[in-house]
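Undergrad: Can you look at this prediction? I've put the sequence above it.
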Amino acid sequence: MDEIPDPQTTPAEHPVDPVDRVLERARGRSDVWVFGSAQALQDAATAGGADSDGDQWDREERAALRRIPGLSTELEDVTEVEYRQLRLENVVLVGVHPQGEQENAENSLRELAALAETAGAVVLDGVLQRRPHPDPATYLGRGKADELRDIVASLGADTVIADTELAPSQRRALEDVVKVKVIDRTTVILDIFSQHAKSREGKAQVELAQLEYLLPRLRGWGESMSRQAGGQVGAGGAGMGSRGPGETKIELDRRRIRTRMAQLRRQIRDFAPARDAKRAERRRNTVPSVAIAGYTNAGKSSLLNRLTNAGVLVENALFATLDATVRRTEASDGRVYTLTDTVGFVRNLPHQLVEAFRSTLEEVGQSDVIVHVVDASHPDPAAQLATVRDVIGDVGARDLPELVVFNKADLVDESTRMVLRGLEPAALFASSRTGEGIAELRAAIERALPLPAVEVHAIVPYGRGDLVSAAHETGHVITIAHEEAGTALHAFVSEKLAAELAPFSSASAVRRPAE
């Protein structure tokens, strides 16, 4: 094992990216990489990964886990759900990759560091082991797991984050070795979603996803967790009637989680009518919709602000947007359409989140055009494109018109642009920071918008100016003239508006031929 660098010895005037340091070392080692102090981080509102088969820790193993500041001096006084909801800040990253997968491992490690950073923890160190397959018992090999334990103990870390989704048995076994909480990539993503959800529906969706992930992974806290709890009153603030006869603490936790999950599912069902009504209203008014989709932190919200002056929250952080933001804007010919900023995607997005946010992702599937935003400065844009398209396919939107936009174009040179053009020849380049390419993007969106299907010629009375305004907003006006009898209008409009204009028609309505 490499010597663990002291963060105090790094000159402040020459800061070293800790991920760069570990990757540099990895290129000269055959099996394991260790990196030193860094700012990266994570916040674990829930933790993933233990069997719920009733295996118990003895008292010595339980006491070996770190004590919890501000809550209790003994873990046996804390329910496991409470423990796994504590906010932890000092973490060590760990990953395993096979021979020949170094580039993917590097990108994945950087992304895990960014995920941890977004969640709010501090990365103290890390281990990345090269081996054909993760150990089925402890994820790392036993020897490397022991080294990880020594790193955790020497640095005072309180959490280990694995760069994958751990099997419950792996999480439990590794936790037994390192004596601190072990979580995985999925848990970090769930926690970030929890922090960034703003609407009531978004909060309910992510809480449900967290509980679904946590439920099969409760493991029990040894003797105190397995004690029968029937007849006890008020423990944990639950009050009378909270426990059934002979119910253990872990059974109580599971029952509470299932009860809460049922409540959340009812709440989410109750939100659906209002959301569907808004969507139906847009459809009735034949307002075309454009969904802005893309990998997390690709700059979707910044582009939305540039296109609409929406004032949407913009952060250099993963998953800053969770709740769909819908804004109305106008095309150069006066037509109104909506732009929707959707939740960002990430590789290995937990399936719980795909399901939980299906209502939000449906905004993509219900749109007329998808603006697919890609971070031009990312080291692996091809993987970002593939990840987003996979999720778009999952919500049934694979056949919708797609405009690929390489955002953050100000951060790349011409040679990188040539590589990206080879990847997506029809893509646009834009920068929400400098404004480069924004006008071209607006024009491309307008060209992609569906055109109304019915051609009308009408003399609209001056008292019905609302119909003329509607033709401007939702149709395509060819000519307009003011005559004595009213406004002479030649336009392509929706069937709904064509019916309203029919009494004033000066010629039969003609449907536009399908293109």
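TA: Sure thing, it's come through. Numbers count the residues shown, from 1 in each chain.
Undergrad: Only C-alpha atoms from now on, for both contacts and neighbour counts.
TA: Will do.
Undergrad: For residue 90, the count of nearby residues, please.
TA: Using other C-alpha atoms under 10 Å, residue 90 has 23 neighbouring residues.
Undergrad: who are the neighbours in contact with it?
TA: Contact partners of residue 90, counting by C-alpha atoms under 8 Å, 6 or more residues apart in numbering, are 41, 121-124, 156-159.
Undergrad: could those go into CSV alongside distance to residue 283, secondary structure and neighbour count?
TA: Putting the contacts of residue 90 into CSV (distance: C-alpha to C-alpha, whole Å; DSSP: H, G, I helix; E, B strand; the rest coil; neighbours: other C-alpha atoms under 10 Å) gives the following:
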residue, distance to residue 283, secondary structure, neighbour count
41, 43, coil, 26
121, 44, coil, 22
122, 47, strand, 22
123, 48, strand, 27
124, 52, strand, 27
156, 57, coil, 15
157, 53, coil, 22
158, 51, coil, 21
159, 48, strand, 27
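Undergrad: Please identify which of these is nearest to residue 447.
TA: Lowest distance from residue 447 to the contacts of residue 90 (C-alpha to C-alpha) belongs to residue 41, with 43.1 Å.
Undergrad: Sketch out the strands for the stretch 51-200 of the chain, chain order is fine.
TA: Counting by DSSP state E, counting those that start in this stretch, one finds strands in the stretch 51-200 of the chain at the ranges 90-97, 122-130, 159-162, 181-184.
Undergrad: Of those strands, flag the one that's most buried.
TA: Highest mean neighbour count of those: strand 159-162, a mean of 28 (counted as mean count of other C-alpha atoms under 10 Å).
Undergrad: quick one on the thing from earlier: tell me the one of the contacts of residue 90 nearest residue 448?
TA: Using C-alpha to C-alpha, those come closest to residue 448 at residue 41, 41.1 Å.
Undergrad: residues in contact with the closest one?
TA: 89-91, 113-123.
Undergrad: dropping in the other structure now:
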Amino acid sequence: MDLTQTLTPVVTIGLNQHPNRFDYSMTELNNLAEANHMKVVETLVQKLDKPDPATYFGKGKIEELTQVVIDDGVETIVANDELSPSQIRNIEKATKVRIIDRTGLILEIFANRAQSREAKLQVELAKLKYQLPRLHTSASQRLDQQTGTSSGGGFTNRGAGESQYELNRRTLENRITHVNHELKEAAKADQIKRKQRDRSETPTVALVGYTNAGKSTIMNGMINLYSDNDDKQVMVKDMLFATLDTSVRKLALPGHRHFLLSDTVGFVSQLPHQLVQAFKSTLAEAANADLLIQVVDNSDPHREMMIKTTEETLKEIGVDHIPMIIALNKADKMAVTYPTREGDNLVMSATDPASLKALGEMIKEKVFKDYQTRSLLIPFDKGELVSYLNDHANILKTDYRDSGTVITAELNGVDAKRFEKYLLQPNEPQ
């Protein structure tokens, strides 16, 4: 966070309806507020079976909240649940300050962090869908076409008595249609890029998981180990939703095992449905991956809930069928031995080279298991093929004969088929 930026003082509020995860949920809400350049000066909670339909909190708690706002000079209230339009209006009327709910807070963070055109469109779409059901009618907003008494005057293209509410709703719906169209065009461009990558038969691996679990740190560690392009590091910041844009880098494990590694947007509990839907195209890198690496902050006492949140979100976007490695990260903050592996789980630290190498070995096992060992006889006048193999295959042995170069190499499926006619015949000595 930029410490020079003025922090908005806020009070966070929440209803304890689910004791098993309430404390965790409120801690996360405070972290989200901090990520939105807010300073939490107080937290008020109330235990109720269900929210008050008019004011969320009960009457007495609303009075206490109003006093806290006055005493602490609070400018904004942040609620842990999604509020109805009437609850927002009634709380603001009682406290005389702005209130946003959890969904609105996450939308604000996403709007501030989006960098690419596609991410900005996705956030705008989510905000529009969030706003649409929150429009409300008001007698003072009624526009009477016949008398033209509204500030907008008479509009001949509107039906009699059309209200500001109806105009606002139509404006939002038109904008939603327009943004959807732009996103479809952007998605087509992304699909072309992915198809080009698919034709190259380069496997794809996607980092997924909870926000701030260390995905970007792992990405940078893998770039340091398996790429010559250190300038392609991705941004790392100790903050929820530090980045929203998907980054993709081409890496090479030993033996010319090339693969694409992508760092996707992080998840959070109660991630607004509008954002899950809007970010499907951003998460397409995960949907089209050959392997997922779920990064988990193993030092966090709520890690099991984080794993569950991630898996539920992946299921919602239809990405629950892809093979997965679970990287139990931040082991350096714990009294445990690392790196240690148990099945598809790896206890590791993103800042530890040995951990990153162990992760690379697991990627190699999962992604390159179908490589085939072939012995090829390449004629001397096909030197470009020898160069290609040296650049793209794991060469196990090279020999020379009168008829050409004999190369024994590990090939992917596409190259194995491509070089079929150069296969060394069984009766030929190797």
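TA: Thanks, I have the structure now. Predicted model, so just to flag it, every value in this text is computed and none were measured.
Undergrad: Tell me where the second structure has helices.
TA: Secondary structure of the second structure (DSSP state H): helices at 19-35, 59-72, 85-95, 102-113, 117-131, 164-199, 215-226, 273-278, 284-287, 303-316, 353-367, 383-392, 413-418.
Undergrad: how about those in JSON lines, adding mean neighbour count and distance to residue 267 of the second structure?
TA: Below are these laid out as JSON lines (neighbours: other C-alpha atoms under 10 Å; distance: least, C-alpha to C-alpha, whole Å):
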{"stretch": "helix 19-35", "mean neighbour count": "17", "distance to residue 267 of the second structure": "12"}
{"stretch": "helix 59-72", "mean neighbour count": "15", "distance to residue 267 of the second structure": "30"}
{"stretch": "helix 85-95", "mean neighbour count": "17", "distance to residue 267 of the second structure": "26"}
{"stretch": "helix 102-113", "mean neighbour count": "20", "distance to residue 267 of the second structure": "11"}
{"stretch": "helix 117-131", "mean neighbour count": "20", "distance to residue 267 of the second structure": "15"}
{"stretch": "helix 164-199", "mean neighbour count": "14", "distance to residue 267 of the second structure": "21"}
{"stretch": "helix 215-226", "mean neighbour count": "22", "distance to residue 267 of the second structure": "11"}
{"stretch": "helix 273-278", "mean neighbour count": "18", "distance to residue 267 of the second structure": "9"}
{"stretch": "helix 284-287", "mean neighbour count": "23", "distance to residue 267 of the second structure": "13"}
{"stretch": "helix 303-316", "mean neighbour count": "17", "distance to residue 267 of the second structure": "6"}
{"stretch": "helix 353-367", "mean neighbour count": "18", "distance to residue 267 of the second structure": "22"}
{"stretch": "helix 383-392", "mean neighbour count": "14", "distance to residue 267 of the second structure": "35"}
{"stretch": "helix 413-418", "mean neighbour count": "13", "distance to residue 267 of the second structure": "35"}
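Undergrad: I'd like those as CSV, with distance to residue 249 of the second structure appended.
TA: Converted to CSV, those look like this (distance: least, C-alpha to C-alpha, whole Å):
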stretch, distance to residue 249 of the second structure
helix 19-35, 27
helix 59-72, 47
helix 85-95, 44
helix 102-113, 21
helix 117-131, 19
helix 164-199, 12
helix 215-226, 8
helix 273-278, 24
helix 284-287, 12
helix 303-316, 22
helix 353-367, 14
helix 383-392, 17
helix 413-418, 22
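Undergrad: Could you point out which of those sits nearest residue 258 of the second structure?
TA: helix 383-392 (7.9 Å).
Undergrad: any idea how far residue 49 of the second structure is from the residue nearest the centre of the second structure?
TA: Centroid-nearest residue in the second structure: residue 265, 1.8 Å away (criterion: C-alpha atoms, centre = their mean). As for residue 265 of the second structure, its distance to residue 49 of the second structure is 34 Å (criterion: C-alpha to C-alpha, to the nearest Å).
Undergrad: what does residue 177 of the second structure align to in the first structure?
TA: Residue correspondence to the first structure (TM-score structural alignment): residue 177 of the second structure is matched to residue 262.
Undergrad: and that match, how far is that from residue 212 of the first structure?
TA: Residue 262 of the first structure is 11 Å from residue 212 of the first structure, by C-alpha to C-alpha.
Undergrad: which residue sits closest to the counterpart of residue 97 of the first structure in the second structure, ignoring its sequence neighbours?
TA: If you follow residue 97 of the first structure across to the second structure using TM-score structural alignment, you land on residue 16. In this structure, residue 16 of the second structure finds its nearest non-sequential neighbour in residue 47, 4.6 Å apart by C-alpha to C-alpha, 6 or more residues apart in numbering.
Undergrad: OK, contacts around residue 368 of the first structure?
TA: Residues near residue 368 of the first structure by C-alpha under 8 Å, 6+ apart: 288-291, 400-401, 449-450.
Undergrad: Tell me the buried residues within those.
TA: Buried members of these, scored by 16 or more other C-alpha atoms under 10 Å, are 288-291, 400, 449.
Undergrad: And the furthest pair within those?
TA: 288 and 400 (12.9 Å).
Undergrad: anything in contact with each of these two?
TA: Common neighbours of residue 288 of the first structure and residue 400 are listed as 367-368 (criterion: C-alpha under 8 Å, 6+ apart).
Undergrad: how close does the aligned partner of residue 324 of the second structure in the first structure sit to residue 445 of the first structure?
TA: In the superposition onto the first structure, residue 324 of the second structure corresponds to residue 402 when matched by TM-score structural alignment. Distance, residue 402 of the first structure to residue 445 of the first structure, by C-alpha to C-alpha: 10 Å.
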